[in-house]
Structure formats: C-alpha cells, structure tokens
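J.: Provided below for reference: sequence and predicted model.
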Amino acid sequence: MKKTVSVVILLAIGAFAAYSFFNGNMVTGIVSLVVLILAGLYVLGSSDDEKEDEKKTLNVDENSAHSFVGSEGKPDFEQAKKIREEMLKNVKQDDVSLEINAAAGLMLNQDYEGSKRAYESIIIKYPQSKGECIGQIGVAEFFLGNYEKALENYIEAKNNGEDNNMTEDNIWEVCELLHKKSGSSKAVEQYLSLYPAGRYIKKANKLIS
C-alpha cells in the first residue's frame, strides 16, 4: 500500500516538473526534477516492509533542492535538457508555448543573453505572457551574476501576475544571497516588505536580528 502511494506521489511530482518545463519555468522544473530524483531513490531503497518501517516519511530539505539551481553554482543543464526533451516529445504546444520553450532552451544551453532577448521578443508579441517572461529574464540575470537586476525582474514578474509561490522562492533566494554577499539587511527587509507573512519570514527575521 505504501509503495502504491509512493508511486502516485512520484507521478504527481513528475507531472508538475513536466508542466513547469512546458511553460518555460526552468527553475521550478529543475527543482522539481531534483525532488523527483530524491523521492525515486527513496522508493527504490524501500523495497521491503522493514525499510519502510524504518523510514515512514520522506523529507526533502528545500535548501538542498533549491541549491541545485541556486547561489553561484550551476545546475546540471545537460541532464535537465535530456529530461525536458523527453517530457516535451508528445506535448502539443501553441505558438506562445513554442516560443517560450525555445527561449527556455537557450537558457539550458547557457546562452543567457540570447534567452533574455528571446523572452523580450515574446513580451512584445504576446503581452499577456509578460509576468512569466520577466521572471525568466530574472533567472537569466541570476545565472549571469547580476543579482540586483534579477531581483528587479522577479519583483516586476510578481507585479505582472507571475505565480506567487515561484516569485517568492526566487525573490527570497536572491535576497538571501545579496545579504550574504554584502552583509546589508536591505534586501532581506525588501523581502519582508513584499511578503510580510511569507514562507521565509523566520529565516529573514533571523538574518536581520
């Protein structure tokens, strides 16, 4: 029974990762893949009742997953590209999705400037996609090391209707990094002003206390 439930959970995580890639959301897609891999390893390692009793729940640390694409390190783009290609093989896409995925492909090829230009072009052609595209431009700026610009883009994405959970994760990540690099509490205070009841409020208050 537990194994069946675990498989259902894995399928749900995989579906979410596919949905994220389909919509061009690289960070969420890659983080979802990390969670999927960790969850899969747990399920494979729990092949008998004794092991299942020893470990009844799987707790994936959000910082470990997010670090796969965060800070100043680089994610495993090659692996992400392979998995993304498989996920998109049999997915029917409209014109907007095709262009967004092309821009996302440039991101995975680490052509960040090219990806930014592609997303900027999409905004002009499809203004309704502005929030999503601005958020991904922020991701490109993040990987380029332009953390202040990344933060500006993330906030603009939030103000243009991009997924609130995603923007909060991105905004907190870059605010925390800016705090570590400068020692200033300005960025963390900015996060608190944007998300006074946010998921990272305890960490934020600890940093500025």
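T.: Arrived safely, thanks for sending. Numbering: from 1, shown residues only.
J.: okay, CA-based contacts and neighbour counts for the rest of this
T.: Will do.
J.: Now do the helices in the protein.
T.: Assigned by DSSP state H, the chain shows helices spanning 2-22, 26-45, 49-54, 62-66, 77-88, 95-108, 112-125, 130-143, 147-159, 164-182, 186-194, 201-208.
J.: want to compare, so here's the second one:
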Amino acid sequence: MGLLKLLFGKKENTLNDLDKKNDEFIAKNPVAKDDENEMMRNASKLMTSGKFQESLALFKTLSEKYPNNKGLYESQVGAAYYFLGAYENAVDYYISSMKNGGDKSMMDDNIWEAAEAYSKLDSHTNDGSVNPKKLIEKYLEIFPNGSYSKKAKSILEK
C-alpha cells in the first residue's frame, strides 16, 4: 500500500491522525526508494502537518516532474486547495486528476466534498452574483449517477 493511499484513503481520519500515520510509515520505511518518493514523502508530511501552501507547491512540482503519476499528485494538489478553502481550485484539480489517471471513485467523493463545502460558505452574496450551488451543478455534470447525485439533486431542488 502506498503512502498517499494509506494516508488519504479514508475520510474519517483527522489531520493529526494522518500526521501520526505518516510518521509511522516513514519510521518503518526510513529510506526513500528514489527522488520522487522522497519528494512525495516531504509533500505528504507538509500536508498532514497543516502546511498546505508548501504541500501544494511540492505536489504541483511532482505532477510536472513525474507525468506518469500526474493524476495521483493532482489529486493531492486538489486536497491542499480543499484544506485552504479554495474549493473551486480543488474541484478543477480533482477533475484534472481523473483525466490523468486519478481514482474516479475517490474523485467522486472529493469533488462532492468540495462542492458541498462551497455551497455552505457564508461569503456568498445575497444579490445572486455568486451561485453557491455551482459546484454542486458541476458535480452532477461530471457524476450524473455518482455516489452523491441524489443528495446533490435534492439540494438543487431547494
């Protein structure tokens, strides 16, 4: 099992839990396999320790430098954006991740999570200039029969 799947495969973990798991994994596997693995370890440690901007930059570098794993790294760029509250950017990277081989089921979950969080933002204006449901609409465009399509449709009907 890879480090990123171990860390980010389950939603019920807190960042603190993930940080501890990250430390345990690295303690059990102290030598990185190669430069890519070392960069990925550093990026995931930054993510789990709450240094999202730094993690985002390193995962972007990984996605450019190692195109064979672009989908994986773009999903983590999306996660960093999610934690920063930049939900539209997160969704864009999750979509790109899918196009580049990222796990479709995980992106279903991630895009929904970002869309739902965006719809609840207090910063939406009352004058209609910002559509708080636009990412939910985008979710349904991408996953018309997705895991959260019923919930998405019920939100849009309100």
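T.: On my side now, so go ahead. If you're wondering where the values come from, they're calculated on a predicted model, not measured in any experiment.
J.: Now do the contacts for the residue positioned nearest the centre of structure 2.
T.: The centre of structure 2 sits closest to residue 79, judged by Cα atoms, centre = their mean, with a distance of 2.6 Å. Residues in contact with residue 79 of structure 2 (Cα atoms under 8 Å, 6 or more residues apart in numbering) are residue 90.
J.: buried set for stretch 107-126 of structure 2?
T.: For stretch 107-126 of structure 2, a neighbour-count test (16 or more other Cα atoms under 10 Å) marks 107-119 as buried.
J.: same deal with stretch 10-19 of structure 2?
T.: By neighbour count with 16+ other Cα under 10 Å, stretch 10-19 of structure 2 contains the buried residues 18-19.
J.: quick check, distance from that stretch to the centre of its chain.
T.: Counting by Cα atoms, centre = their mean, to the nearest Å, stretch 10-19 of structure 2 is centred 13 Å from the centre of its parent chain.
J.: Can you list the neighbours in contact with stretch 191-209 of structure 1?
T.: Stretch 191-209 of structure 1 is contacted from outside by 168, 171-172, 175-176, 185, 188-189, using Cα under 8 Å, 6+ apart.
J.: which among those residues gets closest to residue 128 of structure 1?
T.: Set against residue 128 of structure 1, the nearest of the contacts of stretch 191-209 of structure 1 by Cα to Cα is residue 168 (20.5 Å).
J.: Now do the contacts for the equivalent of the closest one over in structure 2.
T.: Under the alignment (TM-score structural alignment), residue 168 of structure 1 pairs with residue 108 in structure 2. Contact analysis of residue 108 of structure 2 by Cα under 8 Å, 6+ apart lists 143, 146-147.
J.: Generate CSV for these, with distance to residue 42 of structure 2 and neighbour count as supplementary columns.
T.: Output for those, formatted as CSV (distance: Cα to Cα, whole Å; neighbours: other Cα atoms under 10 Å):
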residue, distance to residue 42 of structure 2, neighbour count
143, 33, 17
146, 33, 17
147, 32, 13
